[in-house]
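> sequence and predicted structure, then a few things I'm wondering about:
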Amino acid sequence: MKIAVMGGTGLIGSQVVEILRAAGHDAVPHSQSTGVDLLTGQGLPEALKGAEVVVNLTNSPTFDEASPAFFQTTMDNLLAAAEQAGVGHAVVLSIVGVDLVPDLAYYRAKVLQEDILKAGPVPYSIVRATQFFEFMGAVMSWTADDNTVRLPSNPLQPIAAADVAQAVADVSMGAPLRGVRNIAGPDVFPLDELGRITLAAQGDKRTVTTDDSAGMFAAAPADALIAPDDAVLAPTSYRDWLAR
């Protein structure tokens, strides 16, 4: 099966391509570096020629009020080209609880992306994942100085990027869900405690101060960042991942 992977050279995309190829599929990575631009539509017809599935792992370059326009344009271009090419399945990676945090512009933008996909002409699947282990450093950097990291106590259920890639690949190889599959890591942590675990594992002497107004996730309701009851739980624990 030929599968076009948009954003196929990134953190998740490169792993998705590797998994799909190992399973015997013709997975082709596409990105601006390969001449495909979802914002302009450049290279899309060629990238989707003969593809049975398209996986969209591209992301807005910003998390601010400009992000809805990015997802509107890129999804419109992708779905129009996919319909023209006769693609039978479109897969998008989104965020667990994305519809529960309307105060965040980026989350509103991802809801818009999902809604465009649902209303579009191509049978679809949405994979919603919790926050990646790999992004914990960035999350802490938003509210850190030389001595202290301020983090809210919201519960978080992070997941390894490798487990996300496997879940996306599994959905891509199957029939369209015409719905959502939620995936999450096996463990729930208060975000401030997760910060302490991370700093300790890295030998970082900074202290974590609990501040429920600090950072982007402070706007999230208590249940928004953890897996719903129907979620598939991935095998990799955060402590095991840190130890590796």
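Sure thing, it's come through.

> CA only for contacts and neighbour counts going forward, please
OK.

> got the buried residues for stretch 56-64?
By neighbour count on 16 or more other CA atoms under 10 Å, the buried set for stretch 56-64 is 56-60.

> meant to ask about stretch 30-38, not that
30-31, 36-38.

> then stretch 6-24?
6-10, 12-21.

> and that stretch, how far out from the chain middle?
In this view, stretch 6-24 has its centroid 14 Å away from the chain centroid, taken as CA atoms, centre = their mean, to the nearest Å.

> likewise for stretch 93-106?
On the basis of CA atoms, centre = their mean, stretch 93-106 sits 11 Å off its chain's mean C-alpha point.

> what's the first-to-last distance across that stretch?
Counting by CA to CA, to the nearest Å, you get 14 Å between the two ends of stretch 93-106.

> neighbouring contacts of it?
Here stretch 93-106 makes contact (CA atoms under 8 Å, 6 or more residues apart in numbering) with 56-57, 63-65, 67-68, 107-108, 110-111, 114, 126-131, 168, 182-183, 216, 219-221, 223-227.

> in it, what's buried?
Of all the residues in stretch 93-106, those buried under the rule 16+ other CA under 10 Å are 93-98, 100-101, 104-106.

> any idea which of the residues you listed is closest to Asp187?
Set against Asp187, the nearest of those by CA to CA is Val96 (14.7 Å).

> let me see the ranges of the helices in the protein.
11-22, 44-48, 67-85, 105-119, 136-141, 161-172, 191-201, 238-243 (DSSP state H).

> now the buried members of the contacts of stretch 93-106.
By neighbour count, with 16+ other CA under 10 Å, those hold 56-57, 67-68, 107-108, 110-111, 114, 126-131, 168, 182-183, 219-220, 224-227 as buried.

> dropping in the other structure now:
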Amino acid sequence: MKIVIIGNGLIGSQLATRLADAGHDVSALGRGDGIDTTTGEGLDRVLVGAEVVVDLTNSPSWADDDVLAFFRDSSTHLLAAGRAAGVGHHVILSIVGADLLPDAGYLRAKVAQEQLVQSGPLPFTIVRSTQFFEFVPGIADAATVGDTVHATPGRLQPIASSDVVTHLAEVVAGPAQNATVEIAGPEPLGIDELVRRLFATTGDGRAVLTDPHATYFGAEIDDQLIPAPGADAWIAPAAYGTWLGSTGSRRAS
């Protein structure tokens, strides 16, 4: 099966390796390959013969207007190019609970992307994932004021990127579901706890202040508004403590 992944970062690079090992003809491409999804540049060329396209693109700017324009333009061009190339399955990676946090501009943009795919010309599967363990260091850095991290106790159910890839590869190699599926880690944890446990492992000296008004993607979350997976979600095996004990957590930090 010829599979084209647009986006070769954390997930795209791992996914390409996993699918290639399974015998698929796969490429993971980005701007360095002459592709610009916001204009459509290069898409007709790279999608020739593709049976599946996996959209793992991300906006270079998270300003509300910029990120919304990015996902709308990118999805519009990818869907049009996929239709012209005869692609039979369009897969995107989105975020669990995106529709529950309308105050977050990034998540509003992901919902807009989902809507374009759902109403678009191609058979599709939307995979909604919870936050990745690997992004906890970035969350901590974004929430740092001086030497203190202001972290919400609002809980996530985060997942290792390797587990994301495991399930995503199954979706990509399977038939289009014309539906949304969810994946998540095995345990809900407060963002403040995630950061504290990371720092205890890496030796980071910053203090962590539990702050109920600290935001996640620009929105306040609490135990009554958790971006949590539904009952039918696929639950990954790797717990946060297991990941923290691996070399992966040290590289991420």
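Received it, and whenever you're ready, just let me know what you need. Predicted, not measured: the structure shown is a model, and the values here were computed from it.

> quick one on the thing from earlier: now for the buried residues of stretch 56-64 of the first structure: which two are most distant?
Using CA to CA, the two most remote members of the buried residues of stretch 56-64 of the first structure are Asn56 and Ser60, lying 11.9 Å apart.

> relative to Ala160 of the second structure, how far out is Ala228 of the second structure?
According to CA to CA, Ala228 of the second structure stands 16 Å off from Ala160 of the second structure.

> just Val195 of the second structure next, same as before
Distance from Val195 of the second structure to Ala160 of the second structure, by CA to CA: 15 Å.

> got it, and Asp232 of the second structure?
Using CA to CA, we find Asp232 of the second structure at a distance of 19 Å from Ala160 of the second structure.

> which one is Asn77 of the first structure nearest to, not counting chain neighbours?
Distance criterion CA to CA, 6 or more residues apart in numbering; nearest residue to Asn77 of the first structure, sequence neighbours excluded, is Gly41 at 5.9 Å.

> residues touching the one you found, list them.
Going by CA under 8 Å, 6+ apart, Gly41 of the first structure touches 74, 77-78.

> do the same with Val91 of the first structure
Going by CA under 8 Å, 6+ apart, Val91 of the first structure touches 53-56, 124-127, 168, 171-172.

> please apply the same query to Thr9 of the first structure.
Neighbour list for Thr9 of the first structure: 29-31 [criterion: CA under 8 Å, 6+ apart].

> then Gly88 of the second structure?
Going by CA under 8 Å, 6+ apart, Gly88 of the second structure touches 51-52, 122-123, 176.

> 6 Å instead, please
Residues in contact with Gly88 of the second structure (CA atoms under 6 Å, 6 or more residues apart in numbering) are Glu51.

> that one -> the first structure?
In the first structure, Gly88 of the second structure lines up with Gly88, judged by TM-score structural alignment.

> ok, now Tyr240 of the second structure?
Per TM-score structural alignment, the equivalent position to Tyr240 of the second structure in the first structure is Tyr238.

> how close does Gly123 of the second structure get to Leu93 of the second structure?
Quick fix: residue 123 of the second structure reads Pro, not Gly. 15 Å.

> make that Met1 of the second structure, sorry
Distance check for Met1 of the second structure against Leu93 of the second structure: by CA to CA, it reads 20 Å.

> what's the answer for Ser27 of the second structure, then?
From Ser27 of the second structure across to Leu93 of the second structure, the span is 17 Å (CA to CA).

> Thr210 of the second structure too?
Separation of Thr210 of the second structure from Leu93 of the second structure (CA to CA): 30 Å.

> in contact with the spatially closest residue to Pro175 of the second structure that is not a sequence neighbour, which residues?
Of all residues not flanking Pro175 of the second structure in the chain, His89 sits nearest, at 7.3 Å (CA to CA, 6+ apart). By CA under 6 Å, 6+ apart, the contact list for His89 of the second structure reads 52, 123-124, 176.

> now, the residues you listed that are in strands?
Members of these lying in strands (criterion: DSSP state E): 52, 124.

> may I see the contacts of His89 of the second structure arranged in TSV, with distance to Thr148 of the second structure as well?
As requested, the contacts of His89 of the second structure are exported to TSV (distance: CA to CA, whole Å):
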residue	distance to Thr148 of the second structure
Val52	45
Pro123	47
Phe124	43
Ala176	46
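
> who wins on neighbours among the contacts of His89 of the second structure?
If you count neighbours using other CA atoms under 10 Å, the busiest of the contacts of His89 of the second structure is Val52, which has 27 neighbours.

> give me every residue that touches that residue.
Applying CA under 6 Å, 6+ apart, the residues near Val52 of the second structure are 3, 87, 89-90.

> which among these gets closest to Thr247 of the second structure?
Using CA to CA, Ile3 comes nearest to Thr247 of the second structure of the contacts of Val52 of the second structure, at 30.1 Å.

> residues near the equivalent of the closest one over in the first structure, how many?
Aligned counterpart of Ile3 of the second structure in the first structure: Ile3 (TM-score structural alignment). Other residues near Ile3 of the first structure come to 26 when the count uses other CA under 10 Å.

> excluding residues flanking it in the chain, which one is nearest His213 of the second structure?
Glu220 is the one closest to His213 of the second structure (CA to CA, 6+ apart), at 6.1 Å.

> with Val208 of the second structure instead?
Closest residue to Val208 of the second structure apart from its sequence neighbours, by CA to CA, 6+ apart: Val149 at 4.7 Å.
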